[in-house]
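Engineer: Following is a predicted model, sequence given first.
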Amino acid sequence: MTSPLIDLLRRVSRALGFETVDSFPPGHAYARTRWNAAYFDIASDVKPDEIERRICDAIANTPLVFAHISNPTPRMQRALFGVIEQRLRHRHQRDAAQLAALLIKAYASRDIPEAMPGLRNVIADTANEEAGVRIQAVLDFLNSVQSPFDVIEMRH
């Protein structure tokens, strides 16, 4: 008897934004993308485009939060690419390498959408190499792609 009442209260709570979400709504193009809600305080009434923007802002400000996202969207990946590019430009190799390692870990999932053509192949081709070799391959690839960080995303 209490189960229908609890279900109703949960739906109302979610609709009013009292809950924190950890994924896009069912049916969304990136419904497989998940994040740890403890790191991204996003109310349940926030629209998907705004959710993605907030997560990208969080990545730009604190890039290590990327580790708490599974199957990040291409836009989220591009936010990380931007931080990696910035770190490389300022000669912070160790920081860039740490972020490239997060990217490699994210691509362990077959469900992650490829944000930059060829990146999945670079990561797959180095699967049997040591971590340092894999990280350097990813950094070399990102450096070799012409303007990979200046991608302008079109709004639909």
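Structural biologist: Nice, I can see it. Computed from a prediction, not measured in an experiment: that's the story for all the values here.
Engineer: contacts and neighbour counts: CA atoms only from here.
Structural biologist: OK.
Engineer: close enough to count as contact, residue 135 and residue 100?
Structural biologist: Yes - with contact defined as C-alpha atoms under 8 Å, residue 135 counts as touching residue 100 (5.8 Å).
Engineer: Quick one: the strands in the protein, in order.
Structural biologist: 34-35, 69-70 (DSSP state E).
Engineer: helices or strands up against the first one?
Structural biologist: With contacts taken as 3 or more C-alpha pairs under 8 Å, 6 or more residues apart in numbering; DSSP states H and E, strand 34-35 sits against strand 69-70.
Engineer: Output the contacting helices and strands for the strand it packs on.
Structural biologist: Under the contact definition 3+ C-alpha pairs under 8 Å, 6+ apart, strand 69-70 sits against strand 34-35.
Engineer: and the residue lying closest to residue 57 once chain neighbours are set aside, how many neighbours?
Structural biologist: Excluding its sequence neighbours, the residue lying closest to residue 57 (C-alpha to C-alpha, 6 or more residues apart in numbering) is residue 79, at 7.8 Å. Neighbourhood size, residue 79 [other C-alpha atoms under 10 Å]: 22.
Engineer: The structure to be compared is supplied as follows:
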Amino acid sequence: MKRITARPLDADSFRPFGEVIESDNARSIRLINGGTTTRFHEVAPVEVGKGRAILSIFRGKPFAPPLAIRMMERHPLGSQAFVPLSPRPYLVVVAEDAGGRPGEPVAFLAEAGQGVSYPPGAWHHPLIALEAVSDFLVVDREGEGPNIEEYEFRDGFELVLA
């Protein structure tokens, strides 16, 4: 099994796979509501095609590294965003498309408060919570037609923290 190491999540390194949801990634910053609120505008797009955008809460059971990465998934009809509601780090595993299947995975360690948004068709591993059961606000697509493709790696990858 080939080993991959998680590195810190930052907007520039993650951009080939999607957007980091954090105030530093805003397209613009504005004062609203009579100056009582700062709006960090458009930190990530939401794409739903012919569907509709929905909000859900995913509750992830914790994993303890090292862990085996044996599969990836993608959603071809809409984007999917994860925003942690629990104050804990979590792992993000993504891969570039390699002719309709995921290439070699890349792993990021997301700090509490950092979310991620995957564009339609981005290969990613399902949620990987760390330390304790963790809740995430998820923005994705509800609509007609299947919106998930899964791929199983033959040998898998061993994911470790740096």
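Structural biologist: Noted; the coordinates are in hand. The structure displayed is predicted, hence computed values, not measured ones.
Engineer: TM-score of the superposed pair?
Structural biologist: The TM-score (TM-score structural alignment, normalised by the length of structure 1) is 0.24; 69 aligned residues with a C-alpha RMSD of 5.2 Å.
Engineer: ok so, going back, deepest of the strands of structure 1, which one?
Structural biologist: Mean neighbour count (mean count of other C-alpha atoms under 10 Å) peaks for strand 69-70 among the strands of structure 1, with a mean of 20.
Engineer: Return the list of helices and strands in contact with the longest helix along structure 1.
Structural biologist: In structure 1, with assignment by DSSP state H, the single longest helix is helix 74-89. Helices and strands touching helix 74-89 of structure 1, as assessed by 3+ C-alpha pairs under 8 Å, 6+ apart, comprise helix 48-61, helix 93-106.
Engineer: can you list those in a markdown table and add mean neighbour count?
Structural biologist: As requested, those are arranged in a markdown table below (neighbours: other C-alpha atoms under 10 Å):
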| stretch | mean neighbour count |
| --- | --- |
| helix 48-61 | 17 |
| helix 93-106 | 19 |
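Engineer: just so I know, which of the ones you listed lies nearest residue 12 of structure 1?
Structural biologist: Evaluated over those, closeness to residue 12 of structure 1 peaks at helix 48-61, with 18.5 Å, by C-alpha to C-alpha.
Engineer: circling back: what would the helices and strands packed on helix 74-89 of structure 1 look like in a markdown table with distance to residue 122 of structure 1?
Structural biologist: Shown next, in a markdown table, are the helices and strands packed on helix 74-89 of structure 1 (distance: least, C-alpha to C-alpha, whole Å):
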| stretch | distance to residue 122 of structure 1 |
| --- | --- |
| helix 48-61 | 23 |
| helix 93-106 | 10 |
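Engineer: So which of these is nearest residue 13 of structure 1?
Structural biologist: In terms of C-alpha to C-alpha, the element of those nearest to residue 13 of structure 1 is helix 48-61, at 17.7 Å.
Engineer: That closest one vs helix 74-89, what angle?
Structural biologist: Relative orientation of helix 48-61 of structure 1 versus helix 74-89 (axes from the mean of the first three to the mean of the last three C-alpha atoms, to 10 degrees): 20 degrees.
Engineer: show me what contacts residue 2 of structure 1?
Structural biologist: Going by C-alpha atoms under 8 Å, 6 or more residues apart in numbering, residue 2 of structure 1 touches no other residue.
Engineer: ok, it to residue 8 of structure 1 distance?
Structural biologist: Shown here: residue 2 of structure 1 relative to residue 8 of structure 1, a distance of 10 Å by C-alpha to C-alpha, to the nearest Å.
Engineer: again, but for residue 140 of structure 1
Structural biologist: Applying C-alpha to C-alpha to residue 140 of structure 1 and residue 8 of structure 1 gives a distance of 52 Å.
Engineer: again with residue 59 of structure 1
Structural biologist: 35 Å.
Engineer: Could you do residue 52 of structure 1 as well?
Structural biologist: As judged by C-alpha to C-alpha, residue 52 of structure 1 and residue 8 of structure 1 stand 27 Å apart.
Engineer: Ok, residue 61 of structure 1 next?
Structural biologist: Taken as C-alpha to C-alpha, the span from residue 61 of structure 1 to residue 8 of structure 1 is 37 Å.
Engineer: pretty sure residue 150 of structure 2 contacts residue 72?
Structural biologist: Yes - assessed by C-alpha under 8 Å, residue 150 of structure 2 is found in contact with residue 72 at 5.8 Å.
Engineer: Which of the two has more residues huddled nearby?
Structural biologist: Shown here are residue 150 of structure 2 and residue 72; by other C-alpha under 10 Å, residue 72 has more neighbours (22 against 14).
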